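> sharing a model that was predicted from the sequence below.
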Amino acid sequence: MSMFKVFDISGSAVSAQSQRLNVVASNLANVDTVAGPDGQAYKARQVVFQTVLMNASGAAAKGQAESPVTASAGVRVSNVTEDATPGRKVRDPSHPAADAEGYVTFSNVNAVEEMVNMISASRSYQNNIEVMNTAKSLLLKTLQMGQG
């Protein structure tokens, strides 16, 4: 495997984790959101990752077969799904968003789970940046060896 493929692989992971961090931020921003005028509360969203085979140029291969020696795999976000779990209901008849029975429906976002997702995505992002920095350092040292 070429050292340059490391940048493609880590770059795809950084991009995917960046999207995951954006989804987590959106979920956390809506943790205490109540149902809107349509009666629907915010639904937590989760990213779904998919392995993608990379071709020699670093682009995602589309149906092309590569030898196992030259093939590498990256990652991408294939879908962002909504959690179908019902939101929590709190009895508060005086709230303007209360239903006919006096319940207010909040989003189904679990702040603790989202914080764990945020930490996991952040660490994955940082690790992939570190992989790219290490590969860059190795390539620079290789070039310096050729100069001497």
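Received it, and whenever you're ready, just let me know what you need. Numbering: from 1, shown residues only.
> switch to C-alpha atoms for all contacts and neighbour counts from now on
OK.
> am I right that residue 48 is in contact with residue 77?
Yes: contact criterion CA atoms under 8 Å: residue 48 and residue 77 qualify, at 5.7 Å.
> tell me which of these two has more neighbours.
residue 77 (18 against 13; other CA atoms under 10 Å).
> another structure for you, compare them:
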Amino acid sequence: MMGAFDMLRIAGSSMGAHQTWLDTLANNIANINTVTSTSQSAFQAQMPIVRAVPGGGVEVAGIAESDPQGRLVSDPENPLADADGYVRAPDTDLASQMTQLVMAQRGFQASVQVTKDAQDTYSAALQIGRA
């Protein structure tokens, strides 16, 4: 049987993982239009790697990064453009990042609700003990 403290621990680990996901998505979205010269690596979008923890909960096991090759974009007016007029941009899809942002936000909100419910359960148990 799972107790209130177990629920708090598991929900807390979930909030931490979702916060990392939200942070990486915010960074990815902020850099979606970051370009470099073709001789440099593109901005690499990040994605947390999350794994289950024995006994319940999750942890961020690492951060995966997208391909540093990115994609070449024709932008001859850009001061970073090469002789052929190309710059290197991240190969990141804004629609995908925004979809993931909604999922991460909803996951975080669900974890917060579980935490509130566990706190309410623990508080109710204390009230029973006082009666």
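Looks like it arrived, so ask away. Because the structure is predicted, anything quoted here is derived from the model rather than measured.
> TM-score for this pair?
Remark: TM-score between the superposed chains equals 0.90 [TM-score structural alignment, normalised by the length of the second structure]; 130 aligned residues with a CA RMSD of 1.7 Å.
> and the most centrally placed residue in the first structure, what does it touch?
The C-alpha lying nearest the average C-alpha coordinate of the first structure belongs to residue 20 (CA atoms, centre = their mean; 1.9 Å). Taking CA atoms under 8 Å, 6 or more residues apart in numbering, we find residue 20 of the first structure in contact with 46, 47, 121.
> change it to 10 Å
Applying CA atoms under 10 Å, 6 or more residues apart in numbering, we find residue 20 of the first structure in contact with 14, 26, 45-49, 77, 80, 117-118, 120-122, 125.
> next, the buried residues of the longest helix along the first structure.
Longest helix in the first structure by number of residues, with DSSP state H as the criterion: helix 111-147. For helix 111-147 of the first structure, a neighbour-count test (16 or more other CA atoms under 10 Å) marks 111, 114, 117-118, 121-122, 124-125, 128-129, 131-132, 135-136 as buried.
> ditto for stretch 86-103 of the first structure
Those would be 87, 97, 98, 102, 103, for stretch 86-103 of the first structure by 16+ other CA under 10 Å.
> what about the strands in the first structure?
Ranges of strands within the first structure are 45-54, 72-82, 89-91, 103-105, based on DSSP state E.
> pipe those into CSV and attach distance to residue 34 of the first structure per row.
CSV is the format used below for these (distance: least, CA to CA, whole Å):
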stretch, distance to residue 34 of the first structure
strand 45-54, 16
strand 72-82, 16
strand 89-91, 9
strand 103-105, 6
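> looking at these, which is nearest to residue 2 of the first structure?
For the strands of the first structure, proximity to residue 2 of the first structure was assessed by CA to CA; strand 72-82 is nearest, at 9.9 Å.
> just checking, what packs against that closest one?
Helices and strands touching strand 72-82 of the first structure, by 3 or more CA pairs under 10 Å, 6 or more residues apart in numbering; DSSP states H and E, are helix 3-29, strand 45-54.
> coming back round to it: highest average neighbour count across the strands of the first structure?
strand 103-105 (a mean of 21; mean count of other CA atoms under 10 Å).
> which residue numbers in the second structure does that one align to?
Aligned using TM-score structural alignment, strand 103-105 of the first structure spans residues 86-88 in the second structure.
> please apply the same query to stretch 39-49 of the first structure.
Residues 40-50 of the second structure are where stretch 39-49 of the first structure lands when matched by TM-score structural alignment.
> in the second structure, which residue sits furthest out from the middle?
Extreme point of the second structure relative to centroid (CA atoms, centre = their mean) is residue 131; 44.3 Å.
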